[in-house]
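> what's the 3D shape of this:
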Amino acid sequence: MNNRYSNKDVNVYAWFREASEKGDAYAQFNLALMYKRGRGVNRNDDAAFIWMRLSALQGIAFAQNHLGAMYYNGTGTKPDDTEAIFWFRMAARQGDASAQQNLGLMYRKGRGVPRSDATALTWFCRAAEQGVASAQALLGEAYAQGLGTKRNFQLALAWFRKAALQGDATAQLNLGLMYRRGHGVLQSDTQAVAWYRQAAAQGMAAAQRHLGVAYAEGRGVAVDLERACSWLRRAAEQGDTDAQFNLGVMLSNGYGTRKDDVLAFDWYRRAATAGHMLAQYNLGGMYAQGRGVARDPAEALVWYRRAADQGAANAQFNVGVIYANGRGVPKDDARAVAWYRNAAEQGDASAQNNLGVMYANGHGVPRNDAEAVRWYRKAAEQGHPLAQYNLGGMYAGGRGVERDPVLSYMWISLAAEAGDETACNNRKLIERKLTREEIGSAELMTRRWRDAHRA
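Reported below is the predicted structural model:
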């Protein structure tokens, strides 16, 4: 035994040890805790497990719940969900609230038993009615999300409030989110921030992130980018990937802090490595542009591809551009088309325009003017200037559509108004070939399109 323990702890250990060896169940439980926590004796999970099991076998509910947790976590024994369920159930049936909550979690996760949100709800309810704040928070989540029951924001709000007033950080955050979204309560960003702040003060990373975003966007508080950075940094340092991404954005743009691409790159990398899609996309951009890191087209492709594989349309578009231009990889028009199509089908206007270009020129696909027009139109209707110019060119030449100088003038005018210099020059050339009536008709169509797409 080590002299770093107080004499009191050593004496308590000795008393519990003697009583435990005589078969006292409560002494066995307490002795197990001393081994588990390293109080009065060197920490020893194996010994803790032995004494906890002896106490549990004598029917002590506290010990049964702790033993279940030891099987669940593999503390002092091999992980065994079936044994964990058995002991949690034994304690839960005796009314142990912590065991009831743990049993509910096993059913929610489907560990050791078939997954059942309804059964989980039953056990959460029993623990919550005994006043266990964490169980009340879990019950609130079940009602908020409709897990094992019909969604009921009023009941969710009531249980979140009970737990939040007991200081449960998860409930405080969720209560803030209820106010933010107006679920079961009058929407109030001010109230949302008040609850975020309580959870954030307890060190909860997600609450710190939400509070940081609130300061960045001025929701419920005055805009304060320095405070936004401060809260985002606290959450990011705890491993919150959304906070790491947002902090990267702040550093990359110099919002509330000194602009620092090297630090921005580091935070993006941390989030990206953990699988954060937007961070992966931004990290690809940093490699592509040589911001915060040496320019590396091959690494840019790696990270764009990871985001693209998760369904990020802008990343899919960039992967297409890389293959179309042969940046860091052999030029491959067929692959470019495939990636453009993935993004285009998600509504990415730049990808739709580029896919139109590939069809118009027969790059990576057989030339097909009608398909080119179809994709140009999709992008043009979203206000993409280059697609509007390209669509205008198709109408001017009668490619994929019937030749129509008036429609050509309309689409090229829209591109010109958006600042496309080539469209400005070509509009003047087309205008010389149109009658005054045709120009008037095209201008009317242009105004109507603008009015219809003003939003």
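> from here on, contacts and neighbour counts on C-alpha atoms
OK.
> any idea which helix is longest in this structure?
Identified as the longest helix of the chain according to DSSP state H is helix 436-452.
> buried sites along it?
438-439, 442-443, 445-446 (16 or more other CA atoms under 10 Å).
> got CSV for those residues, with distance to residue 101 too?
Listed next are these as CSV, based on distance: CA to CA, whole Å:
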residue, distance to residue 101
438, 75
439, 74
442, 69
443, 68
445, 65
446, 63
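> second chain to compare with the first, below:
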Amino acid sequence: MPLPLLLSIFLLTIPQANPEASTPAPEVVAPESETDVTVDHTKLIAELQAKAEKGDAKAAFDLASFYHEEKNEKFIEWTKKAAELGNPDAENIYAFMLSGGIGFPKNEAEGFNYYLRAAKKGQPDAQASVGDEYLLGKLVQKDEKEALRWYQLAADQNQATAINNIGSFYLNGQGGLKKDEQKAMEYFVRAAFLDSAMAQNTVAINYGTGQGVEKNMPEAFAWMWIAASGDDPNAQENILHLAKEITYEQFLQAQKRIQKIIALQKEGKQEPPICPRPSVNDDQAGQKLAEEFQSQLSKAQKGDIQAQYQVAQAYALGKGVKQNFQEAFPWCQKAAESGLAEAQFSLAQTYRIGDDFVQPNPPEAVRWYKKAAEQKNIESLYALGIIYDSGDGVEKDEAKSLAYYREAADLGHAQAQHNLATYYFSRADKEPSSRELMFKYYTLAAKQMHARSMMALGVSYFVMETSPDKVEGLAWMMAAVQCFAYKKDLVDKFKDQESPEDVAKARERATQIISQIMKQK
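I've put the predicted structure just below:
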């Protein structure tokens, strides 16, 4: 069963080594002389070409680097030539291009051969990619120990994603390593300081849940903010939830911590995890979860509706029992048929999305959403708003969509409030009543720390002639940046148009906004 059963940000699956995301596109660094206006590039290129044609691998790679911005035929030609001549950086790039079918016909086997050539020469990104392949077992026989060996070679050269993957190996007890949450956290933190967004997300989640470290909400928020500021979509989503979990005092601590972490990163320094958690006997903890599951199962078998739903969640998560989505579904269905709104919503989500055991069935999804909505289940009301807005499984109906959005919004659903506000925004120029409703719903959502609404409310203060309060508008946008690292570049453009005095007023007002919102939670 998909995880609509689990609506909390911290009910997440155990991080896994992720080969698909492990090694980013290789970075090509042009020769220093390329940006030196005193250098005659025509002459330099001719000299490099002459050397390359005589078999100089570095010259061939430098020549390719001159064309890296355009990614044109010359870049492709000289990258291949440099790789064939044995330049390890070129081999890594050529492998990436072959594996993805970029500039050449896709050939994953040949791509792996070039990754291996570069890896054996010590190219760290290639070493990480070879580790990925041994973990996947797509082109070679799957071998976690061999994957770990290559990851460790790359990690010795501070390759961030390899370090992150070693953390996952410790967390899950892979590659012959003994399961060790604290050791895993050490690797995750190390990768996070090296700017791995995946590691930064994991570190934030671990601090938020107390996995491998003592629970520390300011530290959790700080790391999630840093990941979000790098435009990581997972972090940008996660931080919206995390901001609702912390107090204003914790938020202020997190702001100081963010500045400290950024300063350390600029200096190329790191810190170990804060407050490692005392050792926990995994066998005892597992036994306790298993006993709790058996207790819930016994109640569920006797017809306890809440217990039936808890059993479904346990199977979906693998909590106290082996993960089994096929077993989760019928227990969720039992609870839904008995009238439990949360189970009805989860069942609707399953029919809407589908999984390995249940085919997508939009009409059935709508039926269960409506049953839950009749009980004022806020997520089901919002889902129906989306469905009638998009026409997914039903005939598109704007009036019904707005009605469901409005009902969810009036019950406090921030995204429904945002969607309503956006609808009214499109009509605000011609309808004064729409302008008022736009501000109403953007404000309601913004006061729930909905990042997009905070930003949209700020922009609305700028563009709506009836409310040209630019200080208030800038304040809401600055608050969104401070809380969520959201659209900082856009806010900077607005700031540049205002006087230093107004920017200072807006900054003071932003602090006030954040304080008021967080203290009213």
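> quick one: TM-score?
Both chains were compared after superposition, and using TM-score structural alignment, normalised by the length of the first structure their TM-score is 0.49; 256 aligned residues with a CA RMSD of 3.6 Å.
> picking up where we left off before, just flag the most distant two among the buried residues of helix 436-452 of the first structure.
Between any two of the buried residues of helix 436-452 of the first structure, the greatest separation by CA to CA is 12.2 Å, found for 438 and 446.
> the nearest residue to residue 133 of the first structure once chain neighbours are set aside is in what secondary structure piece?
In space, and not counting its chain neighbours, residue 133 of the first structure is closest to residue 163: 4.4 Å by CA to CA, 6 or more residues apart in numbering. Taking DSSP states H and E as the criterion, residue 163 of the first structure maps to helix 153-165.
> list the buried residues in that helix.
153, 155-164.
> my read: residue 415 of the first structure touches residue 388, true?
Yes: the pair residue 415 of the first structure and residue 388 passes the contact test of CA atoms under 8 Å, sitting 5.5 Å apart.
> who has more neighbours out of the two?
residue 388 (30 against 27; other CA atoms under 10 Å).
> doesn't residue 374 make contact with the more buried one?
No: with contacts counted by CA under 8 Å, residue 388 of the first structure stays clear of residue 374, the gap being 11.9 Å.
> hang on, the earlier thing: by contact count, what packs against the helix holding residue 163 of the first structure?
Helices and strands touching helix 153-165 of the first structure, as assessed by 3 or more CA pairs under 8 Å, 6 or more residues apart in numbering; DSSP states H and E, comprise helix 133-145, helix 169-181.
> residue 315 of the first structure: which of these is closest?
Among these, helix 169-181 comes nearest to residue 315 of the first structure, with 29.7 Å by CA to CA.
> ok, and for that closest one, which residues are buried?
For helix 169-181 of the first structure, burial by neighbour count (16+ other CA under 10 Å) applies to 169-180.
> coming back round to it: a markdown table for the buried residues of helix 153-165 of the first structure, including distance to residue 108 of the first structure?
As requested, those are arranged in a markdown table below (distance: CA to CA, whole Å):
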| residue | distance to residue 108 of the first structure |
| --- | --- |
| 153 | 20 |
| 155 | 19 |
| 156 | 17 |
| 157 | 20 |
| 158 | 21 |
| 159 | 18 |
| 160 | 19 |
| 161 | 22 |
| 162 | 22 |
| 163 | 20 |
| 164 | 22 |
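> out of those, which comes closest to residue 349 of the first structure?
Relative to residue 349 of the first structure, and with distances defined as CA to CA, the nearest of the buried residues of helix 153-165 of the first structure is residue 153, at 38.1 Å.
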